[in-house]
Each structure stands twice: as structure tokens, then as C-alpha cells.
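> What follows is a predicted protein model with its sequence.
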Amino acid sequence: MAEFAPEEDRNFSTDQDLLVFGQRLRHLRRAAGLTLVELGERVGRAPSQLSLLENGHREPKLSLLRALADALGSSVDELLSKKPPNRRAELEIAVEQAQLDPLYQRLDVPPLKVGKRVPTEALEHVLALYDELKRRETKQVATPEEARKANAELRQMMREHGNYFPEIEKAASGILERVGYHGGALSEGVIQSIATHMGYGLRFVTDLPRSVRSITDMRHSRIFLRRESLGMHSPRTILLQTLGHLTLGHSQPRDFADFLRQRVEANYFAAAVLMPEQAAVGYLKQAKADRDLAVEDLRDVFSVSYEMAAHRFTNLATQYLDLVCHFVRNDETGIIYKAYENDGLVFPTDPAGAIEGQRMCRHWAGRMVFASPDRYSTHYQYTDKPGATHWCVAHVDPNRGRDFAITLGVPYTESRWFRGRETTNHSKSRCPNGECCQRPPTELSNRWQGMVWPSARAHSHVLSALPSGTFPGVDEADVYAFLESH
């Protein structure tokens, strides 16, 4: 995870920024009809120093930037623009970047020195070959087995860190400081100010491809979004997740594990912006002191979804409240979609150790909430499980397609800090081995075994390969066609 420079140092946060600056400097120098020697005389620098700048190997100081702008009849803003000055410069930068990619370097071909004598058609040709190389390398990002393994490894890493990542917290708090955030729920205006501060404009459209939540046009510094929510993701959440990828310096994923890590980090960043660390911790500490911790209060104070509030609680609980906990998102049949624990809860797992896709016990709160008289009311429950008793609060987030339950749980001894601890709902579970809920009672088995022929619903998804592509499941043809139309 990247470190983030203060505002005055962010002009050259990446090597590509330096390459773009160098190209703009060379373009303006040639447009002014000056040689390196002549420009050096005007700004009091050796030609060799200016050459390093033009080739993206050195970062100029502000005093030199001003001198160069004056000598070229330009401005500092024009020199620091993130856009290459023309198509040729854009190609040269792209070829330089491509040759730094380990995938390209594995070809073991001599490096191409990108000079003005190299035809533009040759640069286009090299980039086309590089793009095809990447496409073939990432055509099938992972098998389902590799995906489950990546999920298990990521969950282990989250557990080891208590699901708390200070570098992302620092990035989120830094961006809020720079746009003048003073507390409370973030308005849409503040969130748009964050995008503007980062140099991106917003476009709300109705024809965004179905396979994406947003599209970032890096060439024109625009982010395309839908106005309406996508499932449980509101437009502002999707925007902040997109800005999270940019703030954290993510590049194209190397494999599915890298894609998954980036997605988790971007989601974390969005939550840390919407529920800033200092404000959220202060609120939670007071609620704990009052023995009145409640996810729904965190949701309401910061105007976020219940799922985001519950997951944000896991970021801060161990670090600041001295609490261990678990989190689950599952559908009505008990299939687990997301899960985290550092409180010793034993989830059902497959042989690779993956939780996602497994079915939880029917006696756990995440399934019992669907059987309650009002599934959309908060459901509190104690559950005796092998080796421990957990207190849980479960809430169903209504969705246009299907409902999902969000569960936050803690060991029995920690329930004293939470609202709902007085509940009389109590169940027992012998899972995750399935003995208590997946095998029918002996009496029913004796009566019905061999006398039933259920017509099973076809689960066609189990026959599908994992979505392919650099960004799994994204239809690049649709994305490129969309950008061309806009």
C-alpha cells in the first residue's frame, strides 16, 4: 500500500507524471525554437540537467519551474498539466511505461530507445503488441480454485491486522483535510470537491455498461457514473471507491489476488472517507462507555448503508475499542458472500480454506433473521456454538434483486457493551460440520427416505468459468465503445 505525499509534493507522485512533464517541457522548448543549450542559458542550468528533466529522470524545484515557464512564455500550470501535449508524446510515454512492465521485460528483447527518429507507426505497433501480450496473459485471470485460495489468503491477512490499515486511514484523512472537511456526514458537494481536487470531472450517464460500476477516462480525467444506486452501492460510494483506486496508486491487477486486494483497499478508503477515523472513533468510544454500541447508530450518524457501517466497525473495533468481532454477509439460503473474523468464530470452509460460497448454519443469526416476524427489523441473538457462545445483531438490507443479511457478532463476554444484549433469542449450533442443520432428524429420515424425488433448480453458475479479463467480468469491448461514444 502506497505512502501519500503532502499537497505541495503531489505534482510528481508517479514516474508517469515526470515523463509527462518532460514531454511537455520538450514540446514547449521546440515550439519556442530553442535548443537545450539556449534554454539552459536563459534559466542558468546546464543542458545535461535539462535533458534529465525532459527524459523524466529528475524532479524540478519550484524556482526552476517558474524560470522555465518564463523562458518559454508559458505558465507553471501548463508545464504541470497531467495531459501529454500531443498524441506523439502520449505514445512515447506509453512505450516507456510498457518497457518497465515485468511482463514486457520477460520477453528479453533489447530495449527500444524512443527518439524522434522512431516513426509514430512503429510506436503504435509496439503498443499494439504489448496490449495483445497483456490480453493473452490475463485472458483467464484465475481458476475458481485460485480465486478461493486468494480469498482465504486475503482474509488471513485482514485477521492479522485486525482489519485496520493505518496507511489507508492516513490517505483518507489527508484528502478530507485538503477539501476542508469539518465533521458530520459528508455532503455530495464535499465528495465532488474531492474528485475536483484530484483533477477529475464527473459525468452521470444512463448508458454505462452493465458489467461496471464506473468508468474512469484517464485520457480526459473524467469519471462516468450512474445516478441510481447499483445494488447496495450508492453513487457517492462508487465514486469514492473509484477515487480510492486512484489515491492508493493502483495499477492494472497482475492476477486475481491483486484484483481482490485492490477492491478491498478501495472499499476501505471509501468507508474511511465517509466515516472519518477521528470522528467515528470518538463516537464509538462514547457509545461503549454508555454500553450502547449499535451499528444502526453509526449508519445514521454518517448516512451510510448498514453494511458499510458494520464493516467499518470491524476496522476500528480491535484497534480502538479493544474488541474482537466477526462480520458476515449472506443471502436467504445462507450462502456466504463476505466474511471476516478475529474472535475465534469457526466458519464453514472448503478444502482450500475459503469461506465465500459456503452455506452457514440455519441456526445462526444471519439466517434466523429471515425467519423472524419482521425480517427488516433488527434481530439480536445469542448462539451457542462449538467452544463458544456469540452475541450477534443481524439486519436485512433490502435490495432490488434479492435481500442480504448483514451480521456483526462478538463473544458472549463482550455483549455487555452493545444495545440488544437483553434479548431472549437463543439458539444452539453444532456447525460448521453440518450435523445440526443439514442432516434431517432421524424420525423424518426414516419416514421419507427413498419416497421423495425433488426437481432441483439448475445452478448454471457452477458450470461457468471465473469471469476473465484484467478486471474480472468487465466487458472491455463495451467499455471502449462507451468511451468512444462519449
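Done, it's in.

> Every contact and neighbour count from this point should use C-alpha atoms.
Will do.

> Provide the contact partners of the strand ranked longest in the chain at residue level.
Assignment by DSSP state E gives strand 388-397 as the longest strand of the chain. Contacting residues not belonging to strand 388-397 are listed as 232, 306-307, 365-366, 369-370, 375-384, 403-412, 415, 420-421 [Cα atoms under 8 Å, 6 or more residues apart in numbering].

> helices and strands around the next helix or strand after it, which ones?
Along the chain past strand 388-397, the next helix or strand (assigned with DSSP states H and E) turns out to be strand 404-411. Packed against strand 404-411 by the contact rule (3 or more Cα pairs under 8 Å, 6 or more residues apart in numbering; DSSP states H and E) you find helix 306-321, strand 326-331, helix 365-371, strand 388-397.

> mind giving me a markdown table with the ones you listed and columns for mean neighbour count and distance to Arg135?
As requested, these are arranged in a markdown table below (neighbours: other Cα atoms under 10 Å; distance: least, Cα to Cα, whole Å):
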| stretch | mean neighbour count | distance to Arg135 |
| --- | --- | --- |
| helix 306-321 | 21 | 34 |
| strand 326-331 | 23 | 33 |
| helix 365-371 | 24 | 40 |
| strand 388-397 | 23 | 38 |
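
> let's bring in a second model and compare:
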Amino acid sequence: MAPTSLELSTLGHRIRHQRVSQHLTLDELGELVGVAGSQLSLIENGKREPKLSLLQAIATATGVEVTDLLSTEPPNRRAALEIELARAQSSSIFRQLGIPAVKVTKGIPDETIESILGLHRELQRREREAIATPEEARRANTELRLRMREGDNYLPEIEQLAEKQLKAAGHVSGALTHRTVSIMAEQLGFELLYVNDLPHSARSVTDLEHGRIYLPPASIPGGHGLRSMALQAMAHRLLGHQRPTDYADFLEQRLEINYFAACALMPETASVAFLSQAKKDRNLAVEDFRDAFGVTHEAAGMRLTNLLTRHLGIPLHFLRADGSGAISRVYENDDLPLPHDVTGSIEGQIVCRRWSARAAFSEHNRTTEHYQYTDTPAGTFWCSTQTGSTSDGEFSITVGVPFDDAKWFRGRETQKRATSTCPDESCCRRPPADLTARWQGKAWPSARVHMQMFSPLPRGAFPGVDDNEVYTFLDRHAQG
């Protein structure tokens, strides 16, 4: 088996060490062993593998055993540093940078090599974090969710920033218009452009050099999401975001831009006034809040998590679940017994089939909200659920509160009531004994496997975004 480049490099360093210790030049040692000094230089630099007979001659000339030359340990600290640097500069991570490698000479101090190695180690660490495993990503997401829960999911600095920007743009009341969003962008030095060729991996692209924010076509039905996307892009600038240093930083930035967009679409002052009056009337309803500010049901429900506890003293929970009951977005500070995995992550877990988030799918009339009380091991909760569908399938949006707070909400008179004992397996996950006896050992389903189970998180500073696609897009429009 041919020696590796690392083995040849170590061998070369050991030969050089023995030669120098005997005060021999390359040419002097070459004359003793019968080869040109230039040939020995190639061997010492790990560029050529010496024959065993030559190794024996070198060992004799330098007064050591062949086994000493063949040792896999670097002969000294300097050699160890040079070998590690050579290995780092030959890695795919470094080569992808497209910058020249540092050529080590005698004049470069050990400290300089150590500093360069420190940069390589940090580069490798960031690369590992950029392709974090799904488990690591779930931990980062869980830590962020718990931190936000401690503060009632409320970020006062962003609330104030949003109101300041709205006031500067002339917004007074009512739903935020596309025109006002454009004015907000102009005041930041940006122009909103709606294009048909936006990169598939990006929701929007900001050209910092030319002051442009590229968005999907304005002809998208409803266009509700376009205001939010534009506001999120602006938020990166307003909040002074830098390129994410790791996945946790990326998640926090995403949360902050979503929060700013929600604050702009549903300003704190106007929203709290609206919700306070609705509470006074005992007529709180997600659909009314949604319609008052011209946003989606999901946006209105999620905005309640920012405001209800802090301003109205009402704890609550929010769930978005797909047709199978898998949770994709969640918040709770009312102690609803949510399912979670060993990392504490809730996203991707399946909610009890008796909960409103899943029971609503069986309703015949889905144009109105589904109201339900559910008895759980943690107490009784009242929930309001709205269902919908996208190209990816069905989904439900649920906002719920503990029993005692249901008195403030429309739909509290509902007679629908269910009992859930989850996480007890006998609640809805374990089949009844008679069905188990009838079919155990006689069924062989083919599981639907999602590829993301096996995939690492997307690479890059902005996970999931194809830099090549984005830069090509920007270059094309900059020239147009």
C-alpha cells in the first residue's frame, strides 16, 4: 500500500531533523548516500517516496536506525506544526475558499504558524456547525423557544422600533398598505422590485450595493405575504444583523425579522387597544383580530402570543399542525402538555388526535372556527382552531387558553368536549386490545420515509440558500 501524504510528510521531517542535527547540507548528505541534493529536497518535503535502500543509507549516514526514520511521530514541535498546517491547507474546506496556501519557510516563527492554525481550526468548527445534525438544530431551536417563553414571547425593543418606522412612513391606523411598506423601504434607501426569476432557495434577495429588495411577483393572490417578506428584508438592516455565526444565530435572526414584520403589520398600540376592547366585551376572536389588520389567520394567532400575556394577563398556546398532526410551529406558556422528544424539541411531534388541532379536520364546515374544550392531565383547555390547505396539504391553526380564561373568548359556549390522557400510550397511540388481537402479526405497512430524516441541515451562512443561484441572480439584474 502506498504511503499517504501525511506519512511522507512526517518521514521527510524526520530525515531533515536528523540531517540538520548532524550539521549536514542537502548536497553533503546527498554525496554520502549517492543522490543529488535536489532529490533529497523532494523527499524531505514529502514530494517523493524514497526506496528502502536509500533510507538505509540515510540512516547510516546520520547515525540512526531505519526504524527511527519511519516513526509516525513528528521529530519536534516545529515539525508537528508544519505537518498540521500542510494537512489543514490540503483539506476540501480550505480549498473551497480559493485562496493560496501559506508556504512555510525557515523565517516564519512558530507563533505565526500557530495563529494560522487557529484560523483553520475555527474554519473547521464553523463548517461543522453549518452542517449541524438535525438533533443539534432542534436543541438550538428548543433553547430559543424556552428563552422566549420566559419573556412572554415579547421583545419591547423591536415593538418600539416598528412603531417608530411606521410613524415615520405616515401610517396612522388600519391595515398596513403596500404603498406604506414601499415608503418604509425608501426611507431605508431601498427600492422594492417584484420579479419572476427569484432564486428558488430564497424568499427575497437584498442587493446592498444597489439598494434593491427583490420579491416574488406582485400578482400573487392576496399578496398578504409580500408585505411581510419586504418587512423581514428591511428588518435585517434595521436590526444591524451580520452574517450568522452558527445555526442558533440564524434561528434568532429569523425570529427577530418575523417579529418585526408582525409588529409592523399589527402595531402594538393599535393591537392592544383592539384586544383590550374585545376582552372587555368578552368577545376575543382570532378571526376578528385577523380581519382588523388584514393579515393571515396564522399571523394573527401568532401575534396574540406576543401581546395577550404581557398586556392582558392571559396565558395561551399556539399550534400549527399538518393533516397528520405533526407540529410545525408552536408556543405555549399555559402548561399545555405538549409532546416532545429527548432533546425537548416539540416541532415534528404528533399531537393527540383528540385535541382540537386534529379534531377540526373532521368538521364538515371548515369556513368557521372549531371550538372545543379538552380535558388533559394538566387541566382543561379551551381552543379555537381554523383549518386550511396549501400545495403541501392540510394544516390547522390553533389558539387556546386554560379553562378559566375561556370566558374572554367568543366560542366559549361550545358543547364540544374531549378527554386526552396523552402522553399515556393508551389514549390514542396504542390500538384497542381487540384490534391488536385481530391484526398483530398480520399487517405489514410500508412506511412513508421523509428524506430530511437522513439529511444534515443545509450548509452555508444562510442555511438552505444557494449562494451560486443568488449571486447569479443579482449579477443578472445589476446588468439589466
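All right, it came through fine. Just so you know, these numbers come straight off a predicted model, no measurement behind them.

> For Asn446 of the first structure, find the nearest of the helices and strands packed on strand 404-411 of the first structure.
Ranking these by proximity to Asn446 of the first structure (Cα to Cα) places helix 365-371 first, at 26.7 Å.

> and the helices and strands packed on strand 404-411 of the first structure as CSV, adding distance to Thr138 of the first structure?
Rendered in CSV, the data for those read as follows (distance: least, Cα to Cα, whole Å):
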stretch, distance to Thr138 of the first structure
helix 306-321, 31
strand 326-331, 29
helix 365-371, 36
strand 388-397, 35
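
> For the stretch 51-200 of the second structure, just list every one of the strands.
Listed in chain order, the strands found in the stretch 51-200 of the second structure under DSSP state E, counting those that start in this stretch are 191-194.

> Make a PyMOL selection of the buried ones in the contacts of strand 388-397 of the first structure.
Here is the PyMOL command that selects the buried residues among those (16 or more other Cα atoms under 10 Å):
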select buried, resi 232+306+307+365+366+369+370+375+376+379+380+381+382+383+384+403+404+405+406+407+408+409+410+411+412+415+420+421
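
> Let me see the contact set for the nearest residue to Cys427 of the second structure once chain neighbours are set aside.
Take Cys427 of the second structure and drop its neighbours on the chain: the residue closest to it by Cα to Cα, 6 or more residues apart in numbering is Thr421, 5.4 Å away. By Cα under 8 Å, 6+ apart, Thr421 of the second structure lies in contact with Thr376, Pro377, Cys427.

> List buried residues within these.
If we count by 16+ other Cα under 10 Å, the contacts of Thr421 of the second structure have these buried: Thr376, Cys427.

> Select from the contacts of Thr421 of the second structure every entry located in helices.
When helices are assigned by DSSP state H, not one member of the contacts of Thr421 of the second structure lies inside them.

> Columns distance to Phe94 of the second structure on top of the contacts of Thr421 of the second structure, output as TSV?
Formatted as TSV, the contacts of Thr421 of the second structure follow (distance: Cα to Cα, whole Å):
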residue	distance to Phe94 of the second structure
Thr376	54
Pro377	54
Cys427	53
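
> cool, now which of the contacts of Thr421 of the second structure survive the switch to the first structure?
When the contacts of Thr421 of the second structure are mapped onto the first structure and scored by both residues aligned by TM-score structural alignment, their matches' Cα atoms under 8 Å, the shared contacts come out as Thr376, Pro377, Cys427.
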